[in-house]
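*Asks:* Just a sequence and a predicted model for now, questions to come.
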Amino acid sequence: MHTEESTLRAADLGPDLRHHGDAEVRDDGAALVDLAVNVRAHTPPDWLREEIAASLTSLAAYPDGRQAQAAVAARHGLPAQRVLLTAGAAEAFVLLARALTVRRPVVVHPQFTEPEAALRDAGHTVDRVLLRPEDGFRLDPAAVPEDADLVVIGNPTNPTSVLHPARTITRLARPGRTLVVDEAFMDAVPGERESLAGRTDVPGLVVLRSLTKTWGLAGLRIGYVLSCPGTVAALQRAQPLWPVSSPALTAARACMSARALAETEQAADRITADRAHLVAGLAAHGIRVVEPPEGPFVLARVPDGAEVRRRLRDLGYAVRRGDTFPGLGPDWLRIAVRDRETVDGFLAALGSALGSAFGRTAVRAVGDDAGAGRG
C-alpha cells in the first residue's frame, strides 16, 4: 500500500462525518428492530441500574471523580495520574483536538468518524489514510506519513470489525507523535487480546475506552482516557468543571468491579457465538463479511446495498449505512450482533429484501472482485 495513493487531504469533505447509527432508527419514528446501533441489547443490567439510581440521592453535591478514577486505574494496573474520566469517548476526541498542539493529524479510515470531525471543528487540516478492502482493511504502518504528529486508529475498528495486532499498531509510535487508539469495543473481544490499555512503554500512546457500548449507557455518557500524566493533565485543563455527572461516576466505578468484569467476559463470549450465527446466516444468503470479524458488529458488501437497506426498513429492520465512512460506499452495510432470535428474524427479512430487489440473482460476496475479506 503506497502512502501517496492512500492518503487524501481532507479538503475533499466527502461523507457526512456527523451521521451515526442512532439516526437509522429515529429518522422517521418507525418502530424498527435495531441492528444499526452498536450498544449491547438488553442493557444496562438490573444491578447496574440500581446502583445508578441509588446515586440520585446525592445529586445536591458536586461530582467527585476520585473513587471512579482510582477504580479505573486499578482495573488497568495504572496510577491514577494516568486516567482521565470523560463524558463518553466522544468528549475525549474533542479534548485531544483542542488541547494538543498538532501540525499534521492523520486519521486511519474507515473508522468512527467523530475523531476527524472534532479535529476539523478545532481548525485542523486532517489527512486520511484509507485502508483498502482488497487488503481486508488491514493496517500497513508504512501508509501513515512519517511526519504525522497525531495518528488515530480504532481497535477493533468500527465499522470493519477488524482487530489489528498490538504489535502492528505500536509500530506507529515514535517520539514526537501522539498515537490515539480508540478501544471503545475492546471489551467485546474475549480476553481483550491486542489491547494496549495499561501499556506504559509505548511513546505518545493515548488509549480511549467507552462504557456505553457493553453496558448500555449511551444516554449517561461515560468513558475514559489512559495516557501519560502530562497528556492527561493537558486534556483535563481543556475540560469544563465537573464534566462527568455523579450517576456516570457511579457507573464507572461499578463497571470496574470484579462482578462487572466477569459479566463483561461472559458477554464477550456470547457476542462471539452470536456473531458466528449471524455470519453463517449471511453466508447462507451468499453474503460474506470482512473477515475475521472481532467486534460486536460485522461489515458486509451487498450490491445495491442502499436499496436493500431501504427494503429492510420497510420490513421493520434497521442496519447502518456504510457510505458515511470515508473509504466505503453505499454497497457497504454494518450489522450489529444480536441474540439468535433477533438475528433469525433479520435474516428472514434480508432474504425477502434480497429477493424483491434482485429476484433470485446470487449476491456477490465481499471481495469477489476486490479481494476483501481476506485475513
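*Replies:* Cool, the structure landed.

*Asks:* CA atoms for contacts and neighbours, from now on please.
*Replies:* Noted.

*Asks:* mind listing the strands in the stretch 101-250 of the chain by residue range?
*Replies:* Under the criterion DSSP state E, counting those that start in this stretch, the stretch 101-250 of the chain contains strands at 105-109, 127-130, 150-154, 178-182, 205-210, 223-226.

*Asks:* One more to weigh against that first structure:
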Amino acid sequence: MDVRCAAAPATTDPVDGPDLRHHGDAEVRDEGEKLTDLAVNVRTGTPPTWLREHIAGSLEGLAAYPDGRAARAAVAAHHGVPVERVLLTAGAAEAFVLLARALRVRRPVVVHPQFTEPEAALEDAGHAVGRVLLRAEDGFRIDPALVPYDADLVVVGNPTNPTSVLHPADALTRLARPGRFLVVDEAFMDAVPGERESLAGRTDVPGLVVLRSLTKTWGLAGLRVGYVVAEPEVVAALERAQPLWPVSSPALVAAQACVSARGVAEAAEAAVAVAADREYLVGLLRGLASYGVSVAGPAEGPFVLVRVPDAGSVRERLRGAGFAVRRGDTFPGLGRDWVRVAVRDRGTSDTFAAALAGVLKSSPCGAEATGLRPGPRSSIAGGA
C-alpha cells in the first residue's frame, strides 16, 4: 500500500503508480538495437585493465569458500571506522533487501525522487511505505521539516539518483534522531570530487546507515559488490539476515582493490573528469532551452535529469537516432516530461545534443515551444 506523507508536496504519478522495478538496463536489453547507452550510470571504459587482471587472478582460488575478512578490513580502513561497522554485500541492492527484512520499523519513509529499490524492498517485506516527494521548483533539495517526526526509517540518496542533487551533510544529519534509522544511499558518492558531503566515516550520527556501491565507477555491475557502514549492532542484524558467503571471492578481491591507494586515486581522478564532462553536457542541453529543455540542478553526479516536452515520444525517437536514455516517469515524484541522461565523453555529448535537437525540431511540442514548423522525420539525425 502506498501511504503518502501529509507534509509532502503533491506530485502526480501515473494512474497505477510508477513501476518501481524498472531500471536503466531495461532501456538497452534489446540486442537487436545498436544504441549509445546513456541510460545506465556505469562509467564507460571500465573496469580498467589492472582491475580486470586483479580479479582474474582470484579465479585460481575458486575452490575455497569466500573469506571476506581482508576486504572488510580494507573498507573499514578506507573510511577510518572499526571493522565491526562494515558489512560487505552483493551490491547496494542486496543491502536494501537486508534492511527491509532485518530492521524492525513501523513507519518507513523514502524521500523521492530517488532510486526505487529501497521502496520496492520495503514493500516486498510487508511494510507500508510513506513517501516524501521533493519538488523541481525547490531544486529537489531535502527539507528535513517534510519528513514526519514519527518516521523510524528514512531513506535518502546522496547524490540522488536520478536528480543528481548533492544534499548538504548538515541537512541530512538533521534527519537523525534516537529511535530512527537514517539510511543514506551513497552509491554515486565516489563520482563526486572529494566525496563532498559524505557521511560514510561519521560515527557520531545516531542510527546512521550508509550504503556504498563499487559497481558504478568501476564497471562491476555484473560482479555485484557493495557495502554498508553502520553501527555495529545494525551490521550484526543485517549479517544475520544474509545467506552464507553472500559475496563471491572475485567480488571480495575487487572490493579490496577499489579501496586500495591505487583505486582511490584513480576514482578521484575519474570524478574530476566526469565533473568536467558533465558541465559540458549541461551547457549543450541549456543551449536547447528554446525547445523547452531544462536541466535539474546543480547536478553533482555522473548523470543529469532533464525535463523535455513530450519526453516519452522524444525518448522513442532518440532510439531511432541511436541513443538510449532513461525514462523518468518510473521514479515517484516525476512525471512524463523527464529523462535521465548519463554523462559520457564530450564527443558523445555533442552527437547526442545534435540528435536531441533534431528530434525536438521535428516534434509538435518543440515547434509549439519555438514557433518552428514540424520538420521531416529525417531531421532526427540533424545538427543542433
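*Replies:* It's in. Since the model is a prediction, treat every value here as computed from it, not as a measurement.

*Asks:* Can you calculate the TM-score here?
*Replies:* Once superposed, chain against chain, the TM-score is 0.94 (TM-score structural alignment, normalised by the length of structure 1); 361 aligned residues with a Cα RMSD of 1.6 Å.

*Asks:* picking up where we left off before, with L35 of structure 1 as the reference, name the closest of the strands of the stretch 101-250 of structure 1.
*Replies:* Closest to L35 of structure 1 of the strands of the stretch 101-250 of structure 1 is strand 205-210 (Cα to Cα; 19.4 Å).

*Asks:* average gap between that closest one and structure 2?
*Replies:* Compared with structure 2 after fitting, strand 205-210 of structure 1 has a mean deviation of 0.1 Å; criterion: mean Cα distance after the TM-score superposition for structure 1.

*Asks:* What range does that strand cover in structure 2?
*Replies:* Aligned by TM-score structural alignment, strand 205-210 of structure 1 falls on residues 208-213 of structure 2.

*Asks:* Contacts only, for the residue minimising distance to the centre of structure 2.
*Replies:* Geometric centre of structure 2, nearest residue: N161, 3.6 Å, by Cα atoms, centre = their mean. N161 of structure 2 makes contact with P113, Q114, F115 under the criterion Cα atoms under 8 Å, 6 or more residues apart in numbering.

*Asks:* The second one contacts N158, correct?
*Replies:* Yep, that's Q114 of structure 2 we're talking about. No - with contact defined as Cα atoms under 8 Å, Q114 of structure 2 does not reach N158; the gap is 9.3 Å.

*Asks:* Tell me which of the strands of the stretch 101-250 of structure 1 lies nearest to A262 of structure 1.
*Replies:* Closest approach to A262 of structure 1 among the strands of the stretch 101-250 of structure 1 (Cα to Cα): strand 205-210, 17.3 Å.

*Asks:* can you give me how far the closest one is from the chain middle?
*Replies:* Centre-to-centre, strand 205-210 of structure 1 and its host chain are 11 Å apart (Cα atoms, centre = their mean, to the nearest Å).

*Asks:* which other helices and strands contact it?
*Replies:* Strand 205-210 of structure 1 sits against helix 88-99, strand 178-182, strand 223-226, with contacts defined as 3 or more Cα pairs under 8 Å, 6 or more residues apart in numbering; DSSP states H and E.

*Asks:* Most tightly packed of these?
*Replies:* strand 223-226 (a mean of 26; mean count of other Cα atoms under 10 Å).

*Asks:* Great, nothing more from me.
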